[in-house]
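1. Provided below are the primary sequence and the corresponding predicted coordinates.
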Amino acid sequence: MFDPKTLRYDANGLIPAIAQEAATGEVLMMAWMNAASIEKTLASGRVTYWSRSRQEFWEKGATSGNQQVLVEMRLDCDRDCLLLQVEQSGPACHTGRRNCFYTAVRQGDEVEIAKPMT
């Protein structure tokens, strides 16, 4: 049986989690989780992160409706990073974009490569 306590967390008890669209492989976002948010995610099937700024749980889409349903959780080889394969409804980014990686550095310049969906 998987035990979240066996993961390697930082000094604040957090582990980075990368959300990826399960169907396409698109990288959507990165956020932080702790052992309790991992347990909530596995119990509910809805991804719950830990908000460092608010110091509280943050179920993705609870207020926006842009939920992440967990398809599979993967651990990296060092057990210090998670890959969450999800089904994302709507934008994953709080800016209204499909993913959080909408700025590229091209020939030394920052370029916006995606506009908000809404």
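-> Happy to help now that I have it. Residues are numbered from 1 along each chain as shown.
2. only C-alpha atoms for contact and neighbour calcs from this point on.
-> OK.
3. center of the protein - which residue?
-> With distances taken as CA atoms, centre = their mean, residue 19 lies nearest the centre of the chain, 3.9 Å away.
4. My guess is that one contacts residue 86. True?
-> Yes - under the contact definition of CA atoms under 8 Å, residue 19 touches residue 86, with a separation of 6.6 Å.
5. try it against this one:
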Amino acid sequence: MPSAETALAPEIAARLKRDDHGLVTAVIQQYDTGEVLMVGWMDDEALHRTLTTGRSTFWSRSRRSYWVKGETSGNRQWVKEVRLDCDGDTLLVQVDQEGAACHTGDRTCFDAGLLPAAVGAPENEEAGR
């Protein structure tokens, strides 16, 4: 379990809605293109580290430890901006990504292919009325 003791500013901590494990989803996005790179998990300490170091820091649910993106791979993320969504349960972390964001070596974790889905369009909805 992540440490309950943290230096996260109280006004930020009060806005977060964490899951049962004390975690918040963090969507990582390339700051200049809007490309969604990956999704990770942050607790208060990981968010504090991200906000104060300028490097994306996450809580690994499988290893049960903190990790800084690129610490071992060299594919670092340089934080440009962090936003909290309206519900307080998701973070948007805009970064400048160095190299691949995905552990598979792909640019993003969403390069694995599209799922078959119906494509909607506003004009189709109007025609059906």
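-> Thanks, I have the structure now. These figures come from a predicted structure and were not determined experimentally.
6. quick revisit: does the aligned residue in structure 2 for the residue nearest to the centre of structure 1 sit in a helix, a strand or a coil?
-> In structure 2, residue 19 of structure 1 lines up with residue 28, judged by TM-score structural alignment. Of the three states, residue 28 of structure 2 takes strand under DSSP: H, G, I helix; E, B strand; the rest coil.
7. State the distance from residue 28 of structure 2 to residue 84 of structure 2.
-> 12 Å (CA to CA, to the nearest Å).
8. cool, residue 93 of structure 2 as well?
-> Here the criterion is CA to CA. By it, residue 93 of structure 2 lies 9 Å from residue 84 of structure 2.
9. ok, now residue 109 of structure 2?
-> The gap separating residue 109 of structure 2 from residue 84 of structure 2 is 21 Å, by CA to CA.
10. go on, residue 69 of structure 2?
-> For residue 69 of structure 2 relative to residue 84 of structure 2 (CA to CA), the value is 20 Å.
11. can you tell me which residues contact the closest residue in space to residue 73 of structure 1 that isn't next to it in sequence?
-> The spatially closest residue to residue 73 of structure 1, leaving aside those adjacent along the chain, is residue 84, at 4.7 Å (CA to CA, 6 or more residues apart in numbering). Shown in contact with residue 84 of structure 1 (CA atoms under 8 Å, 6 or more residues apart in numbering): 17-20, 70-74.
12. Which residue in structure 2 aligns with residue 84 of structure 1?
-> Matched by TM-score structural alignment, residue 84 of structure 1 corresponds to residue 93 in structure 2.
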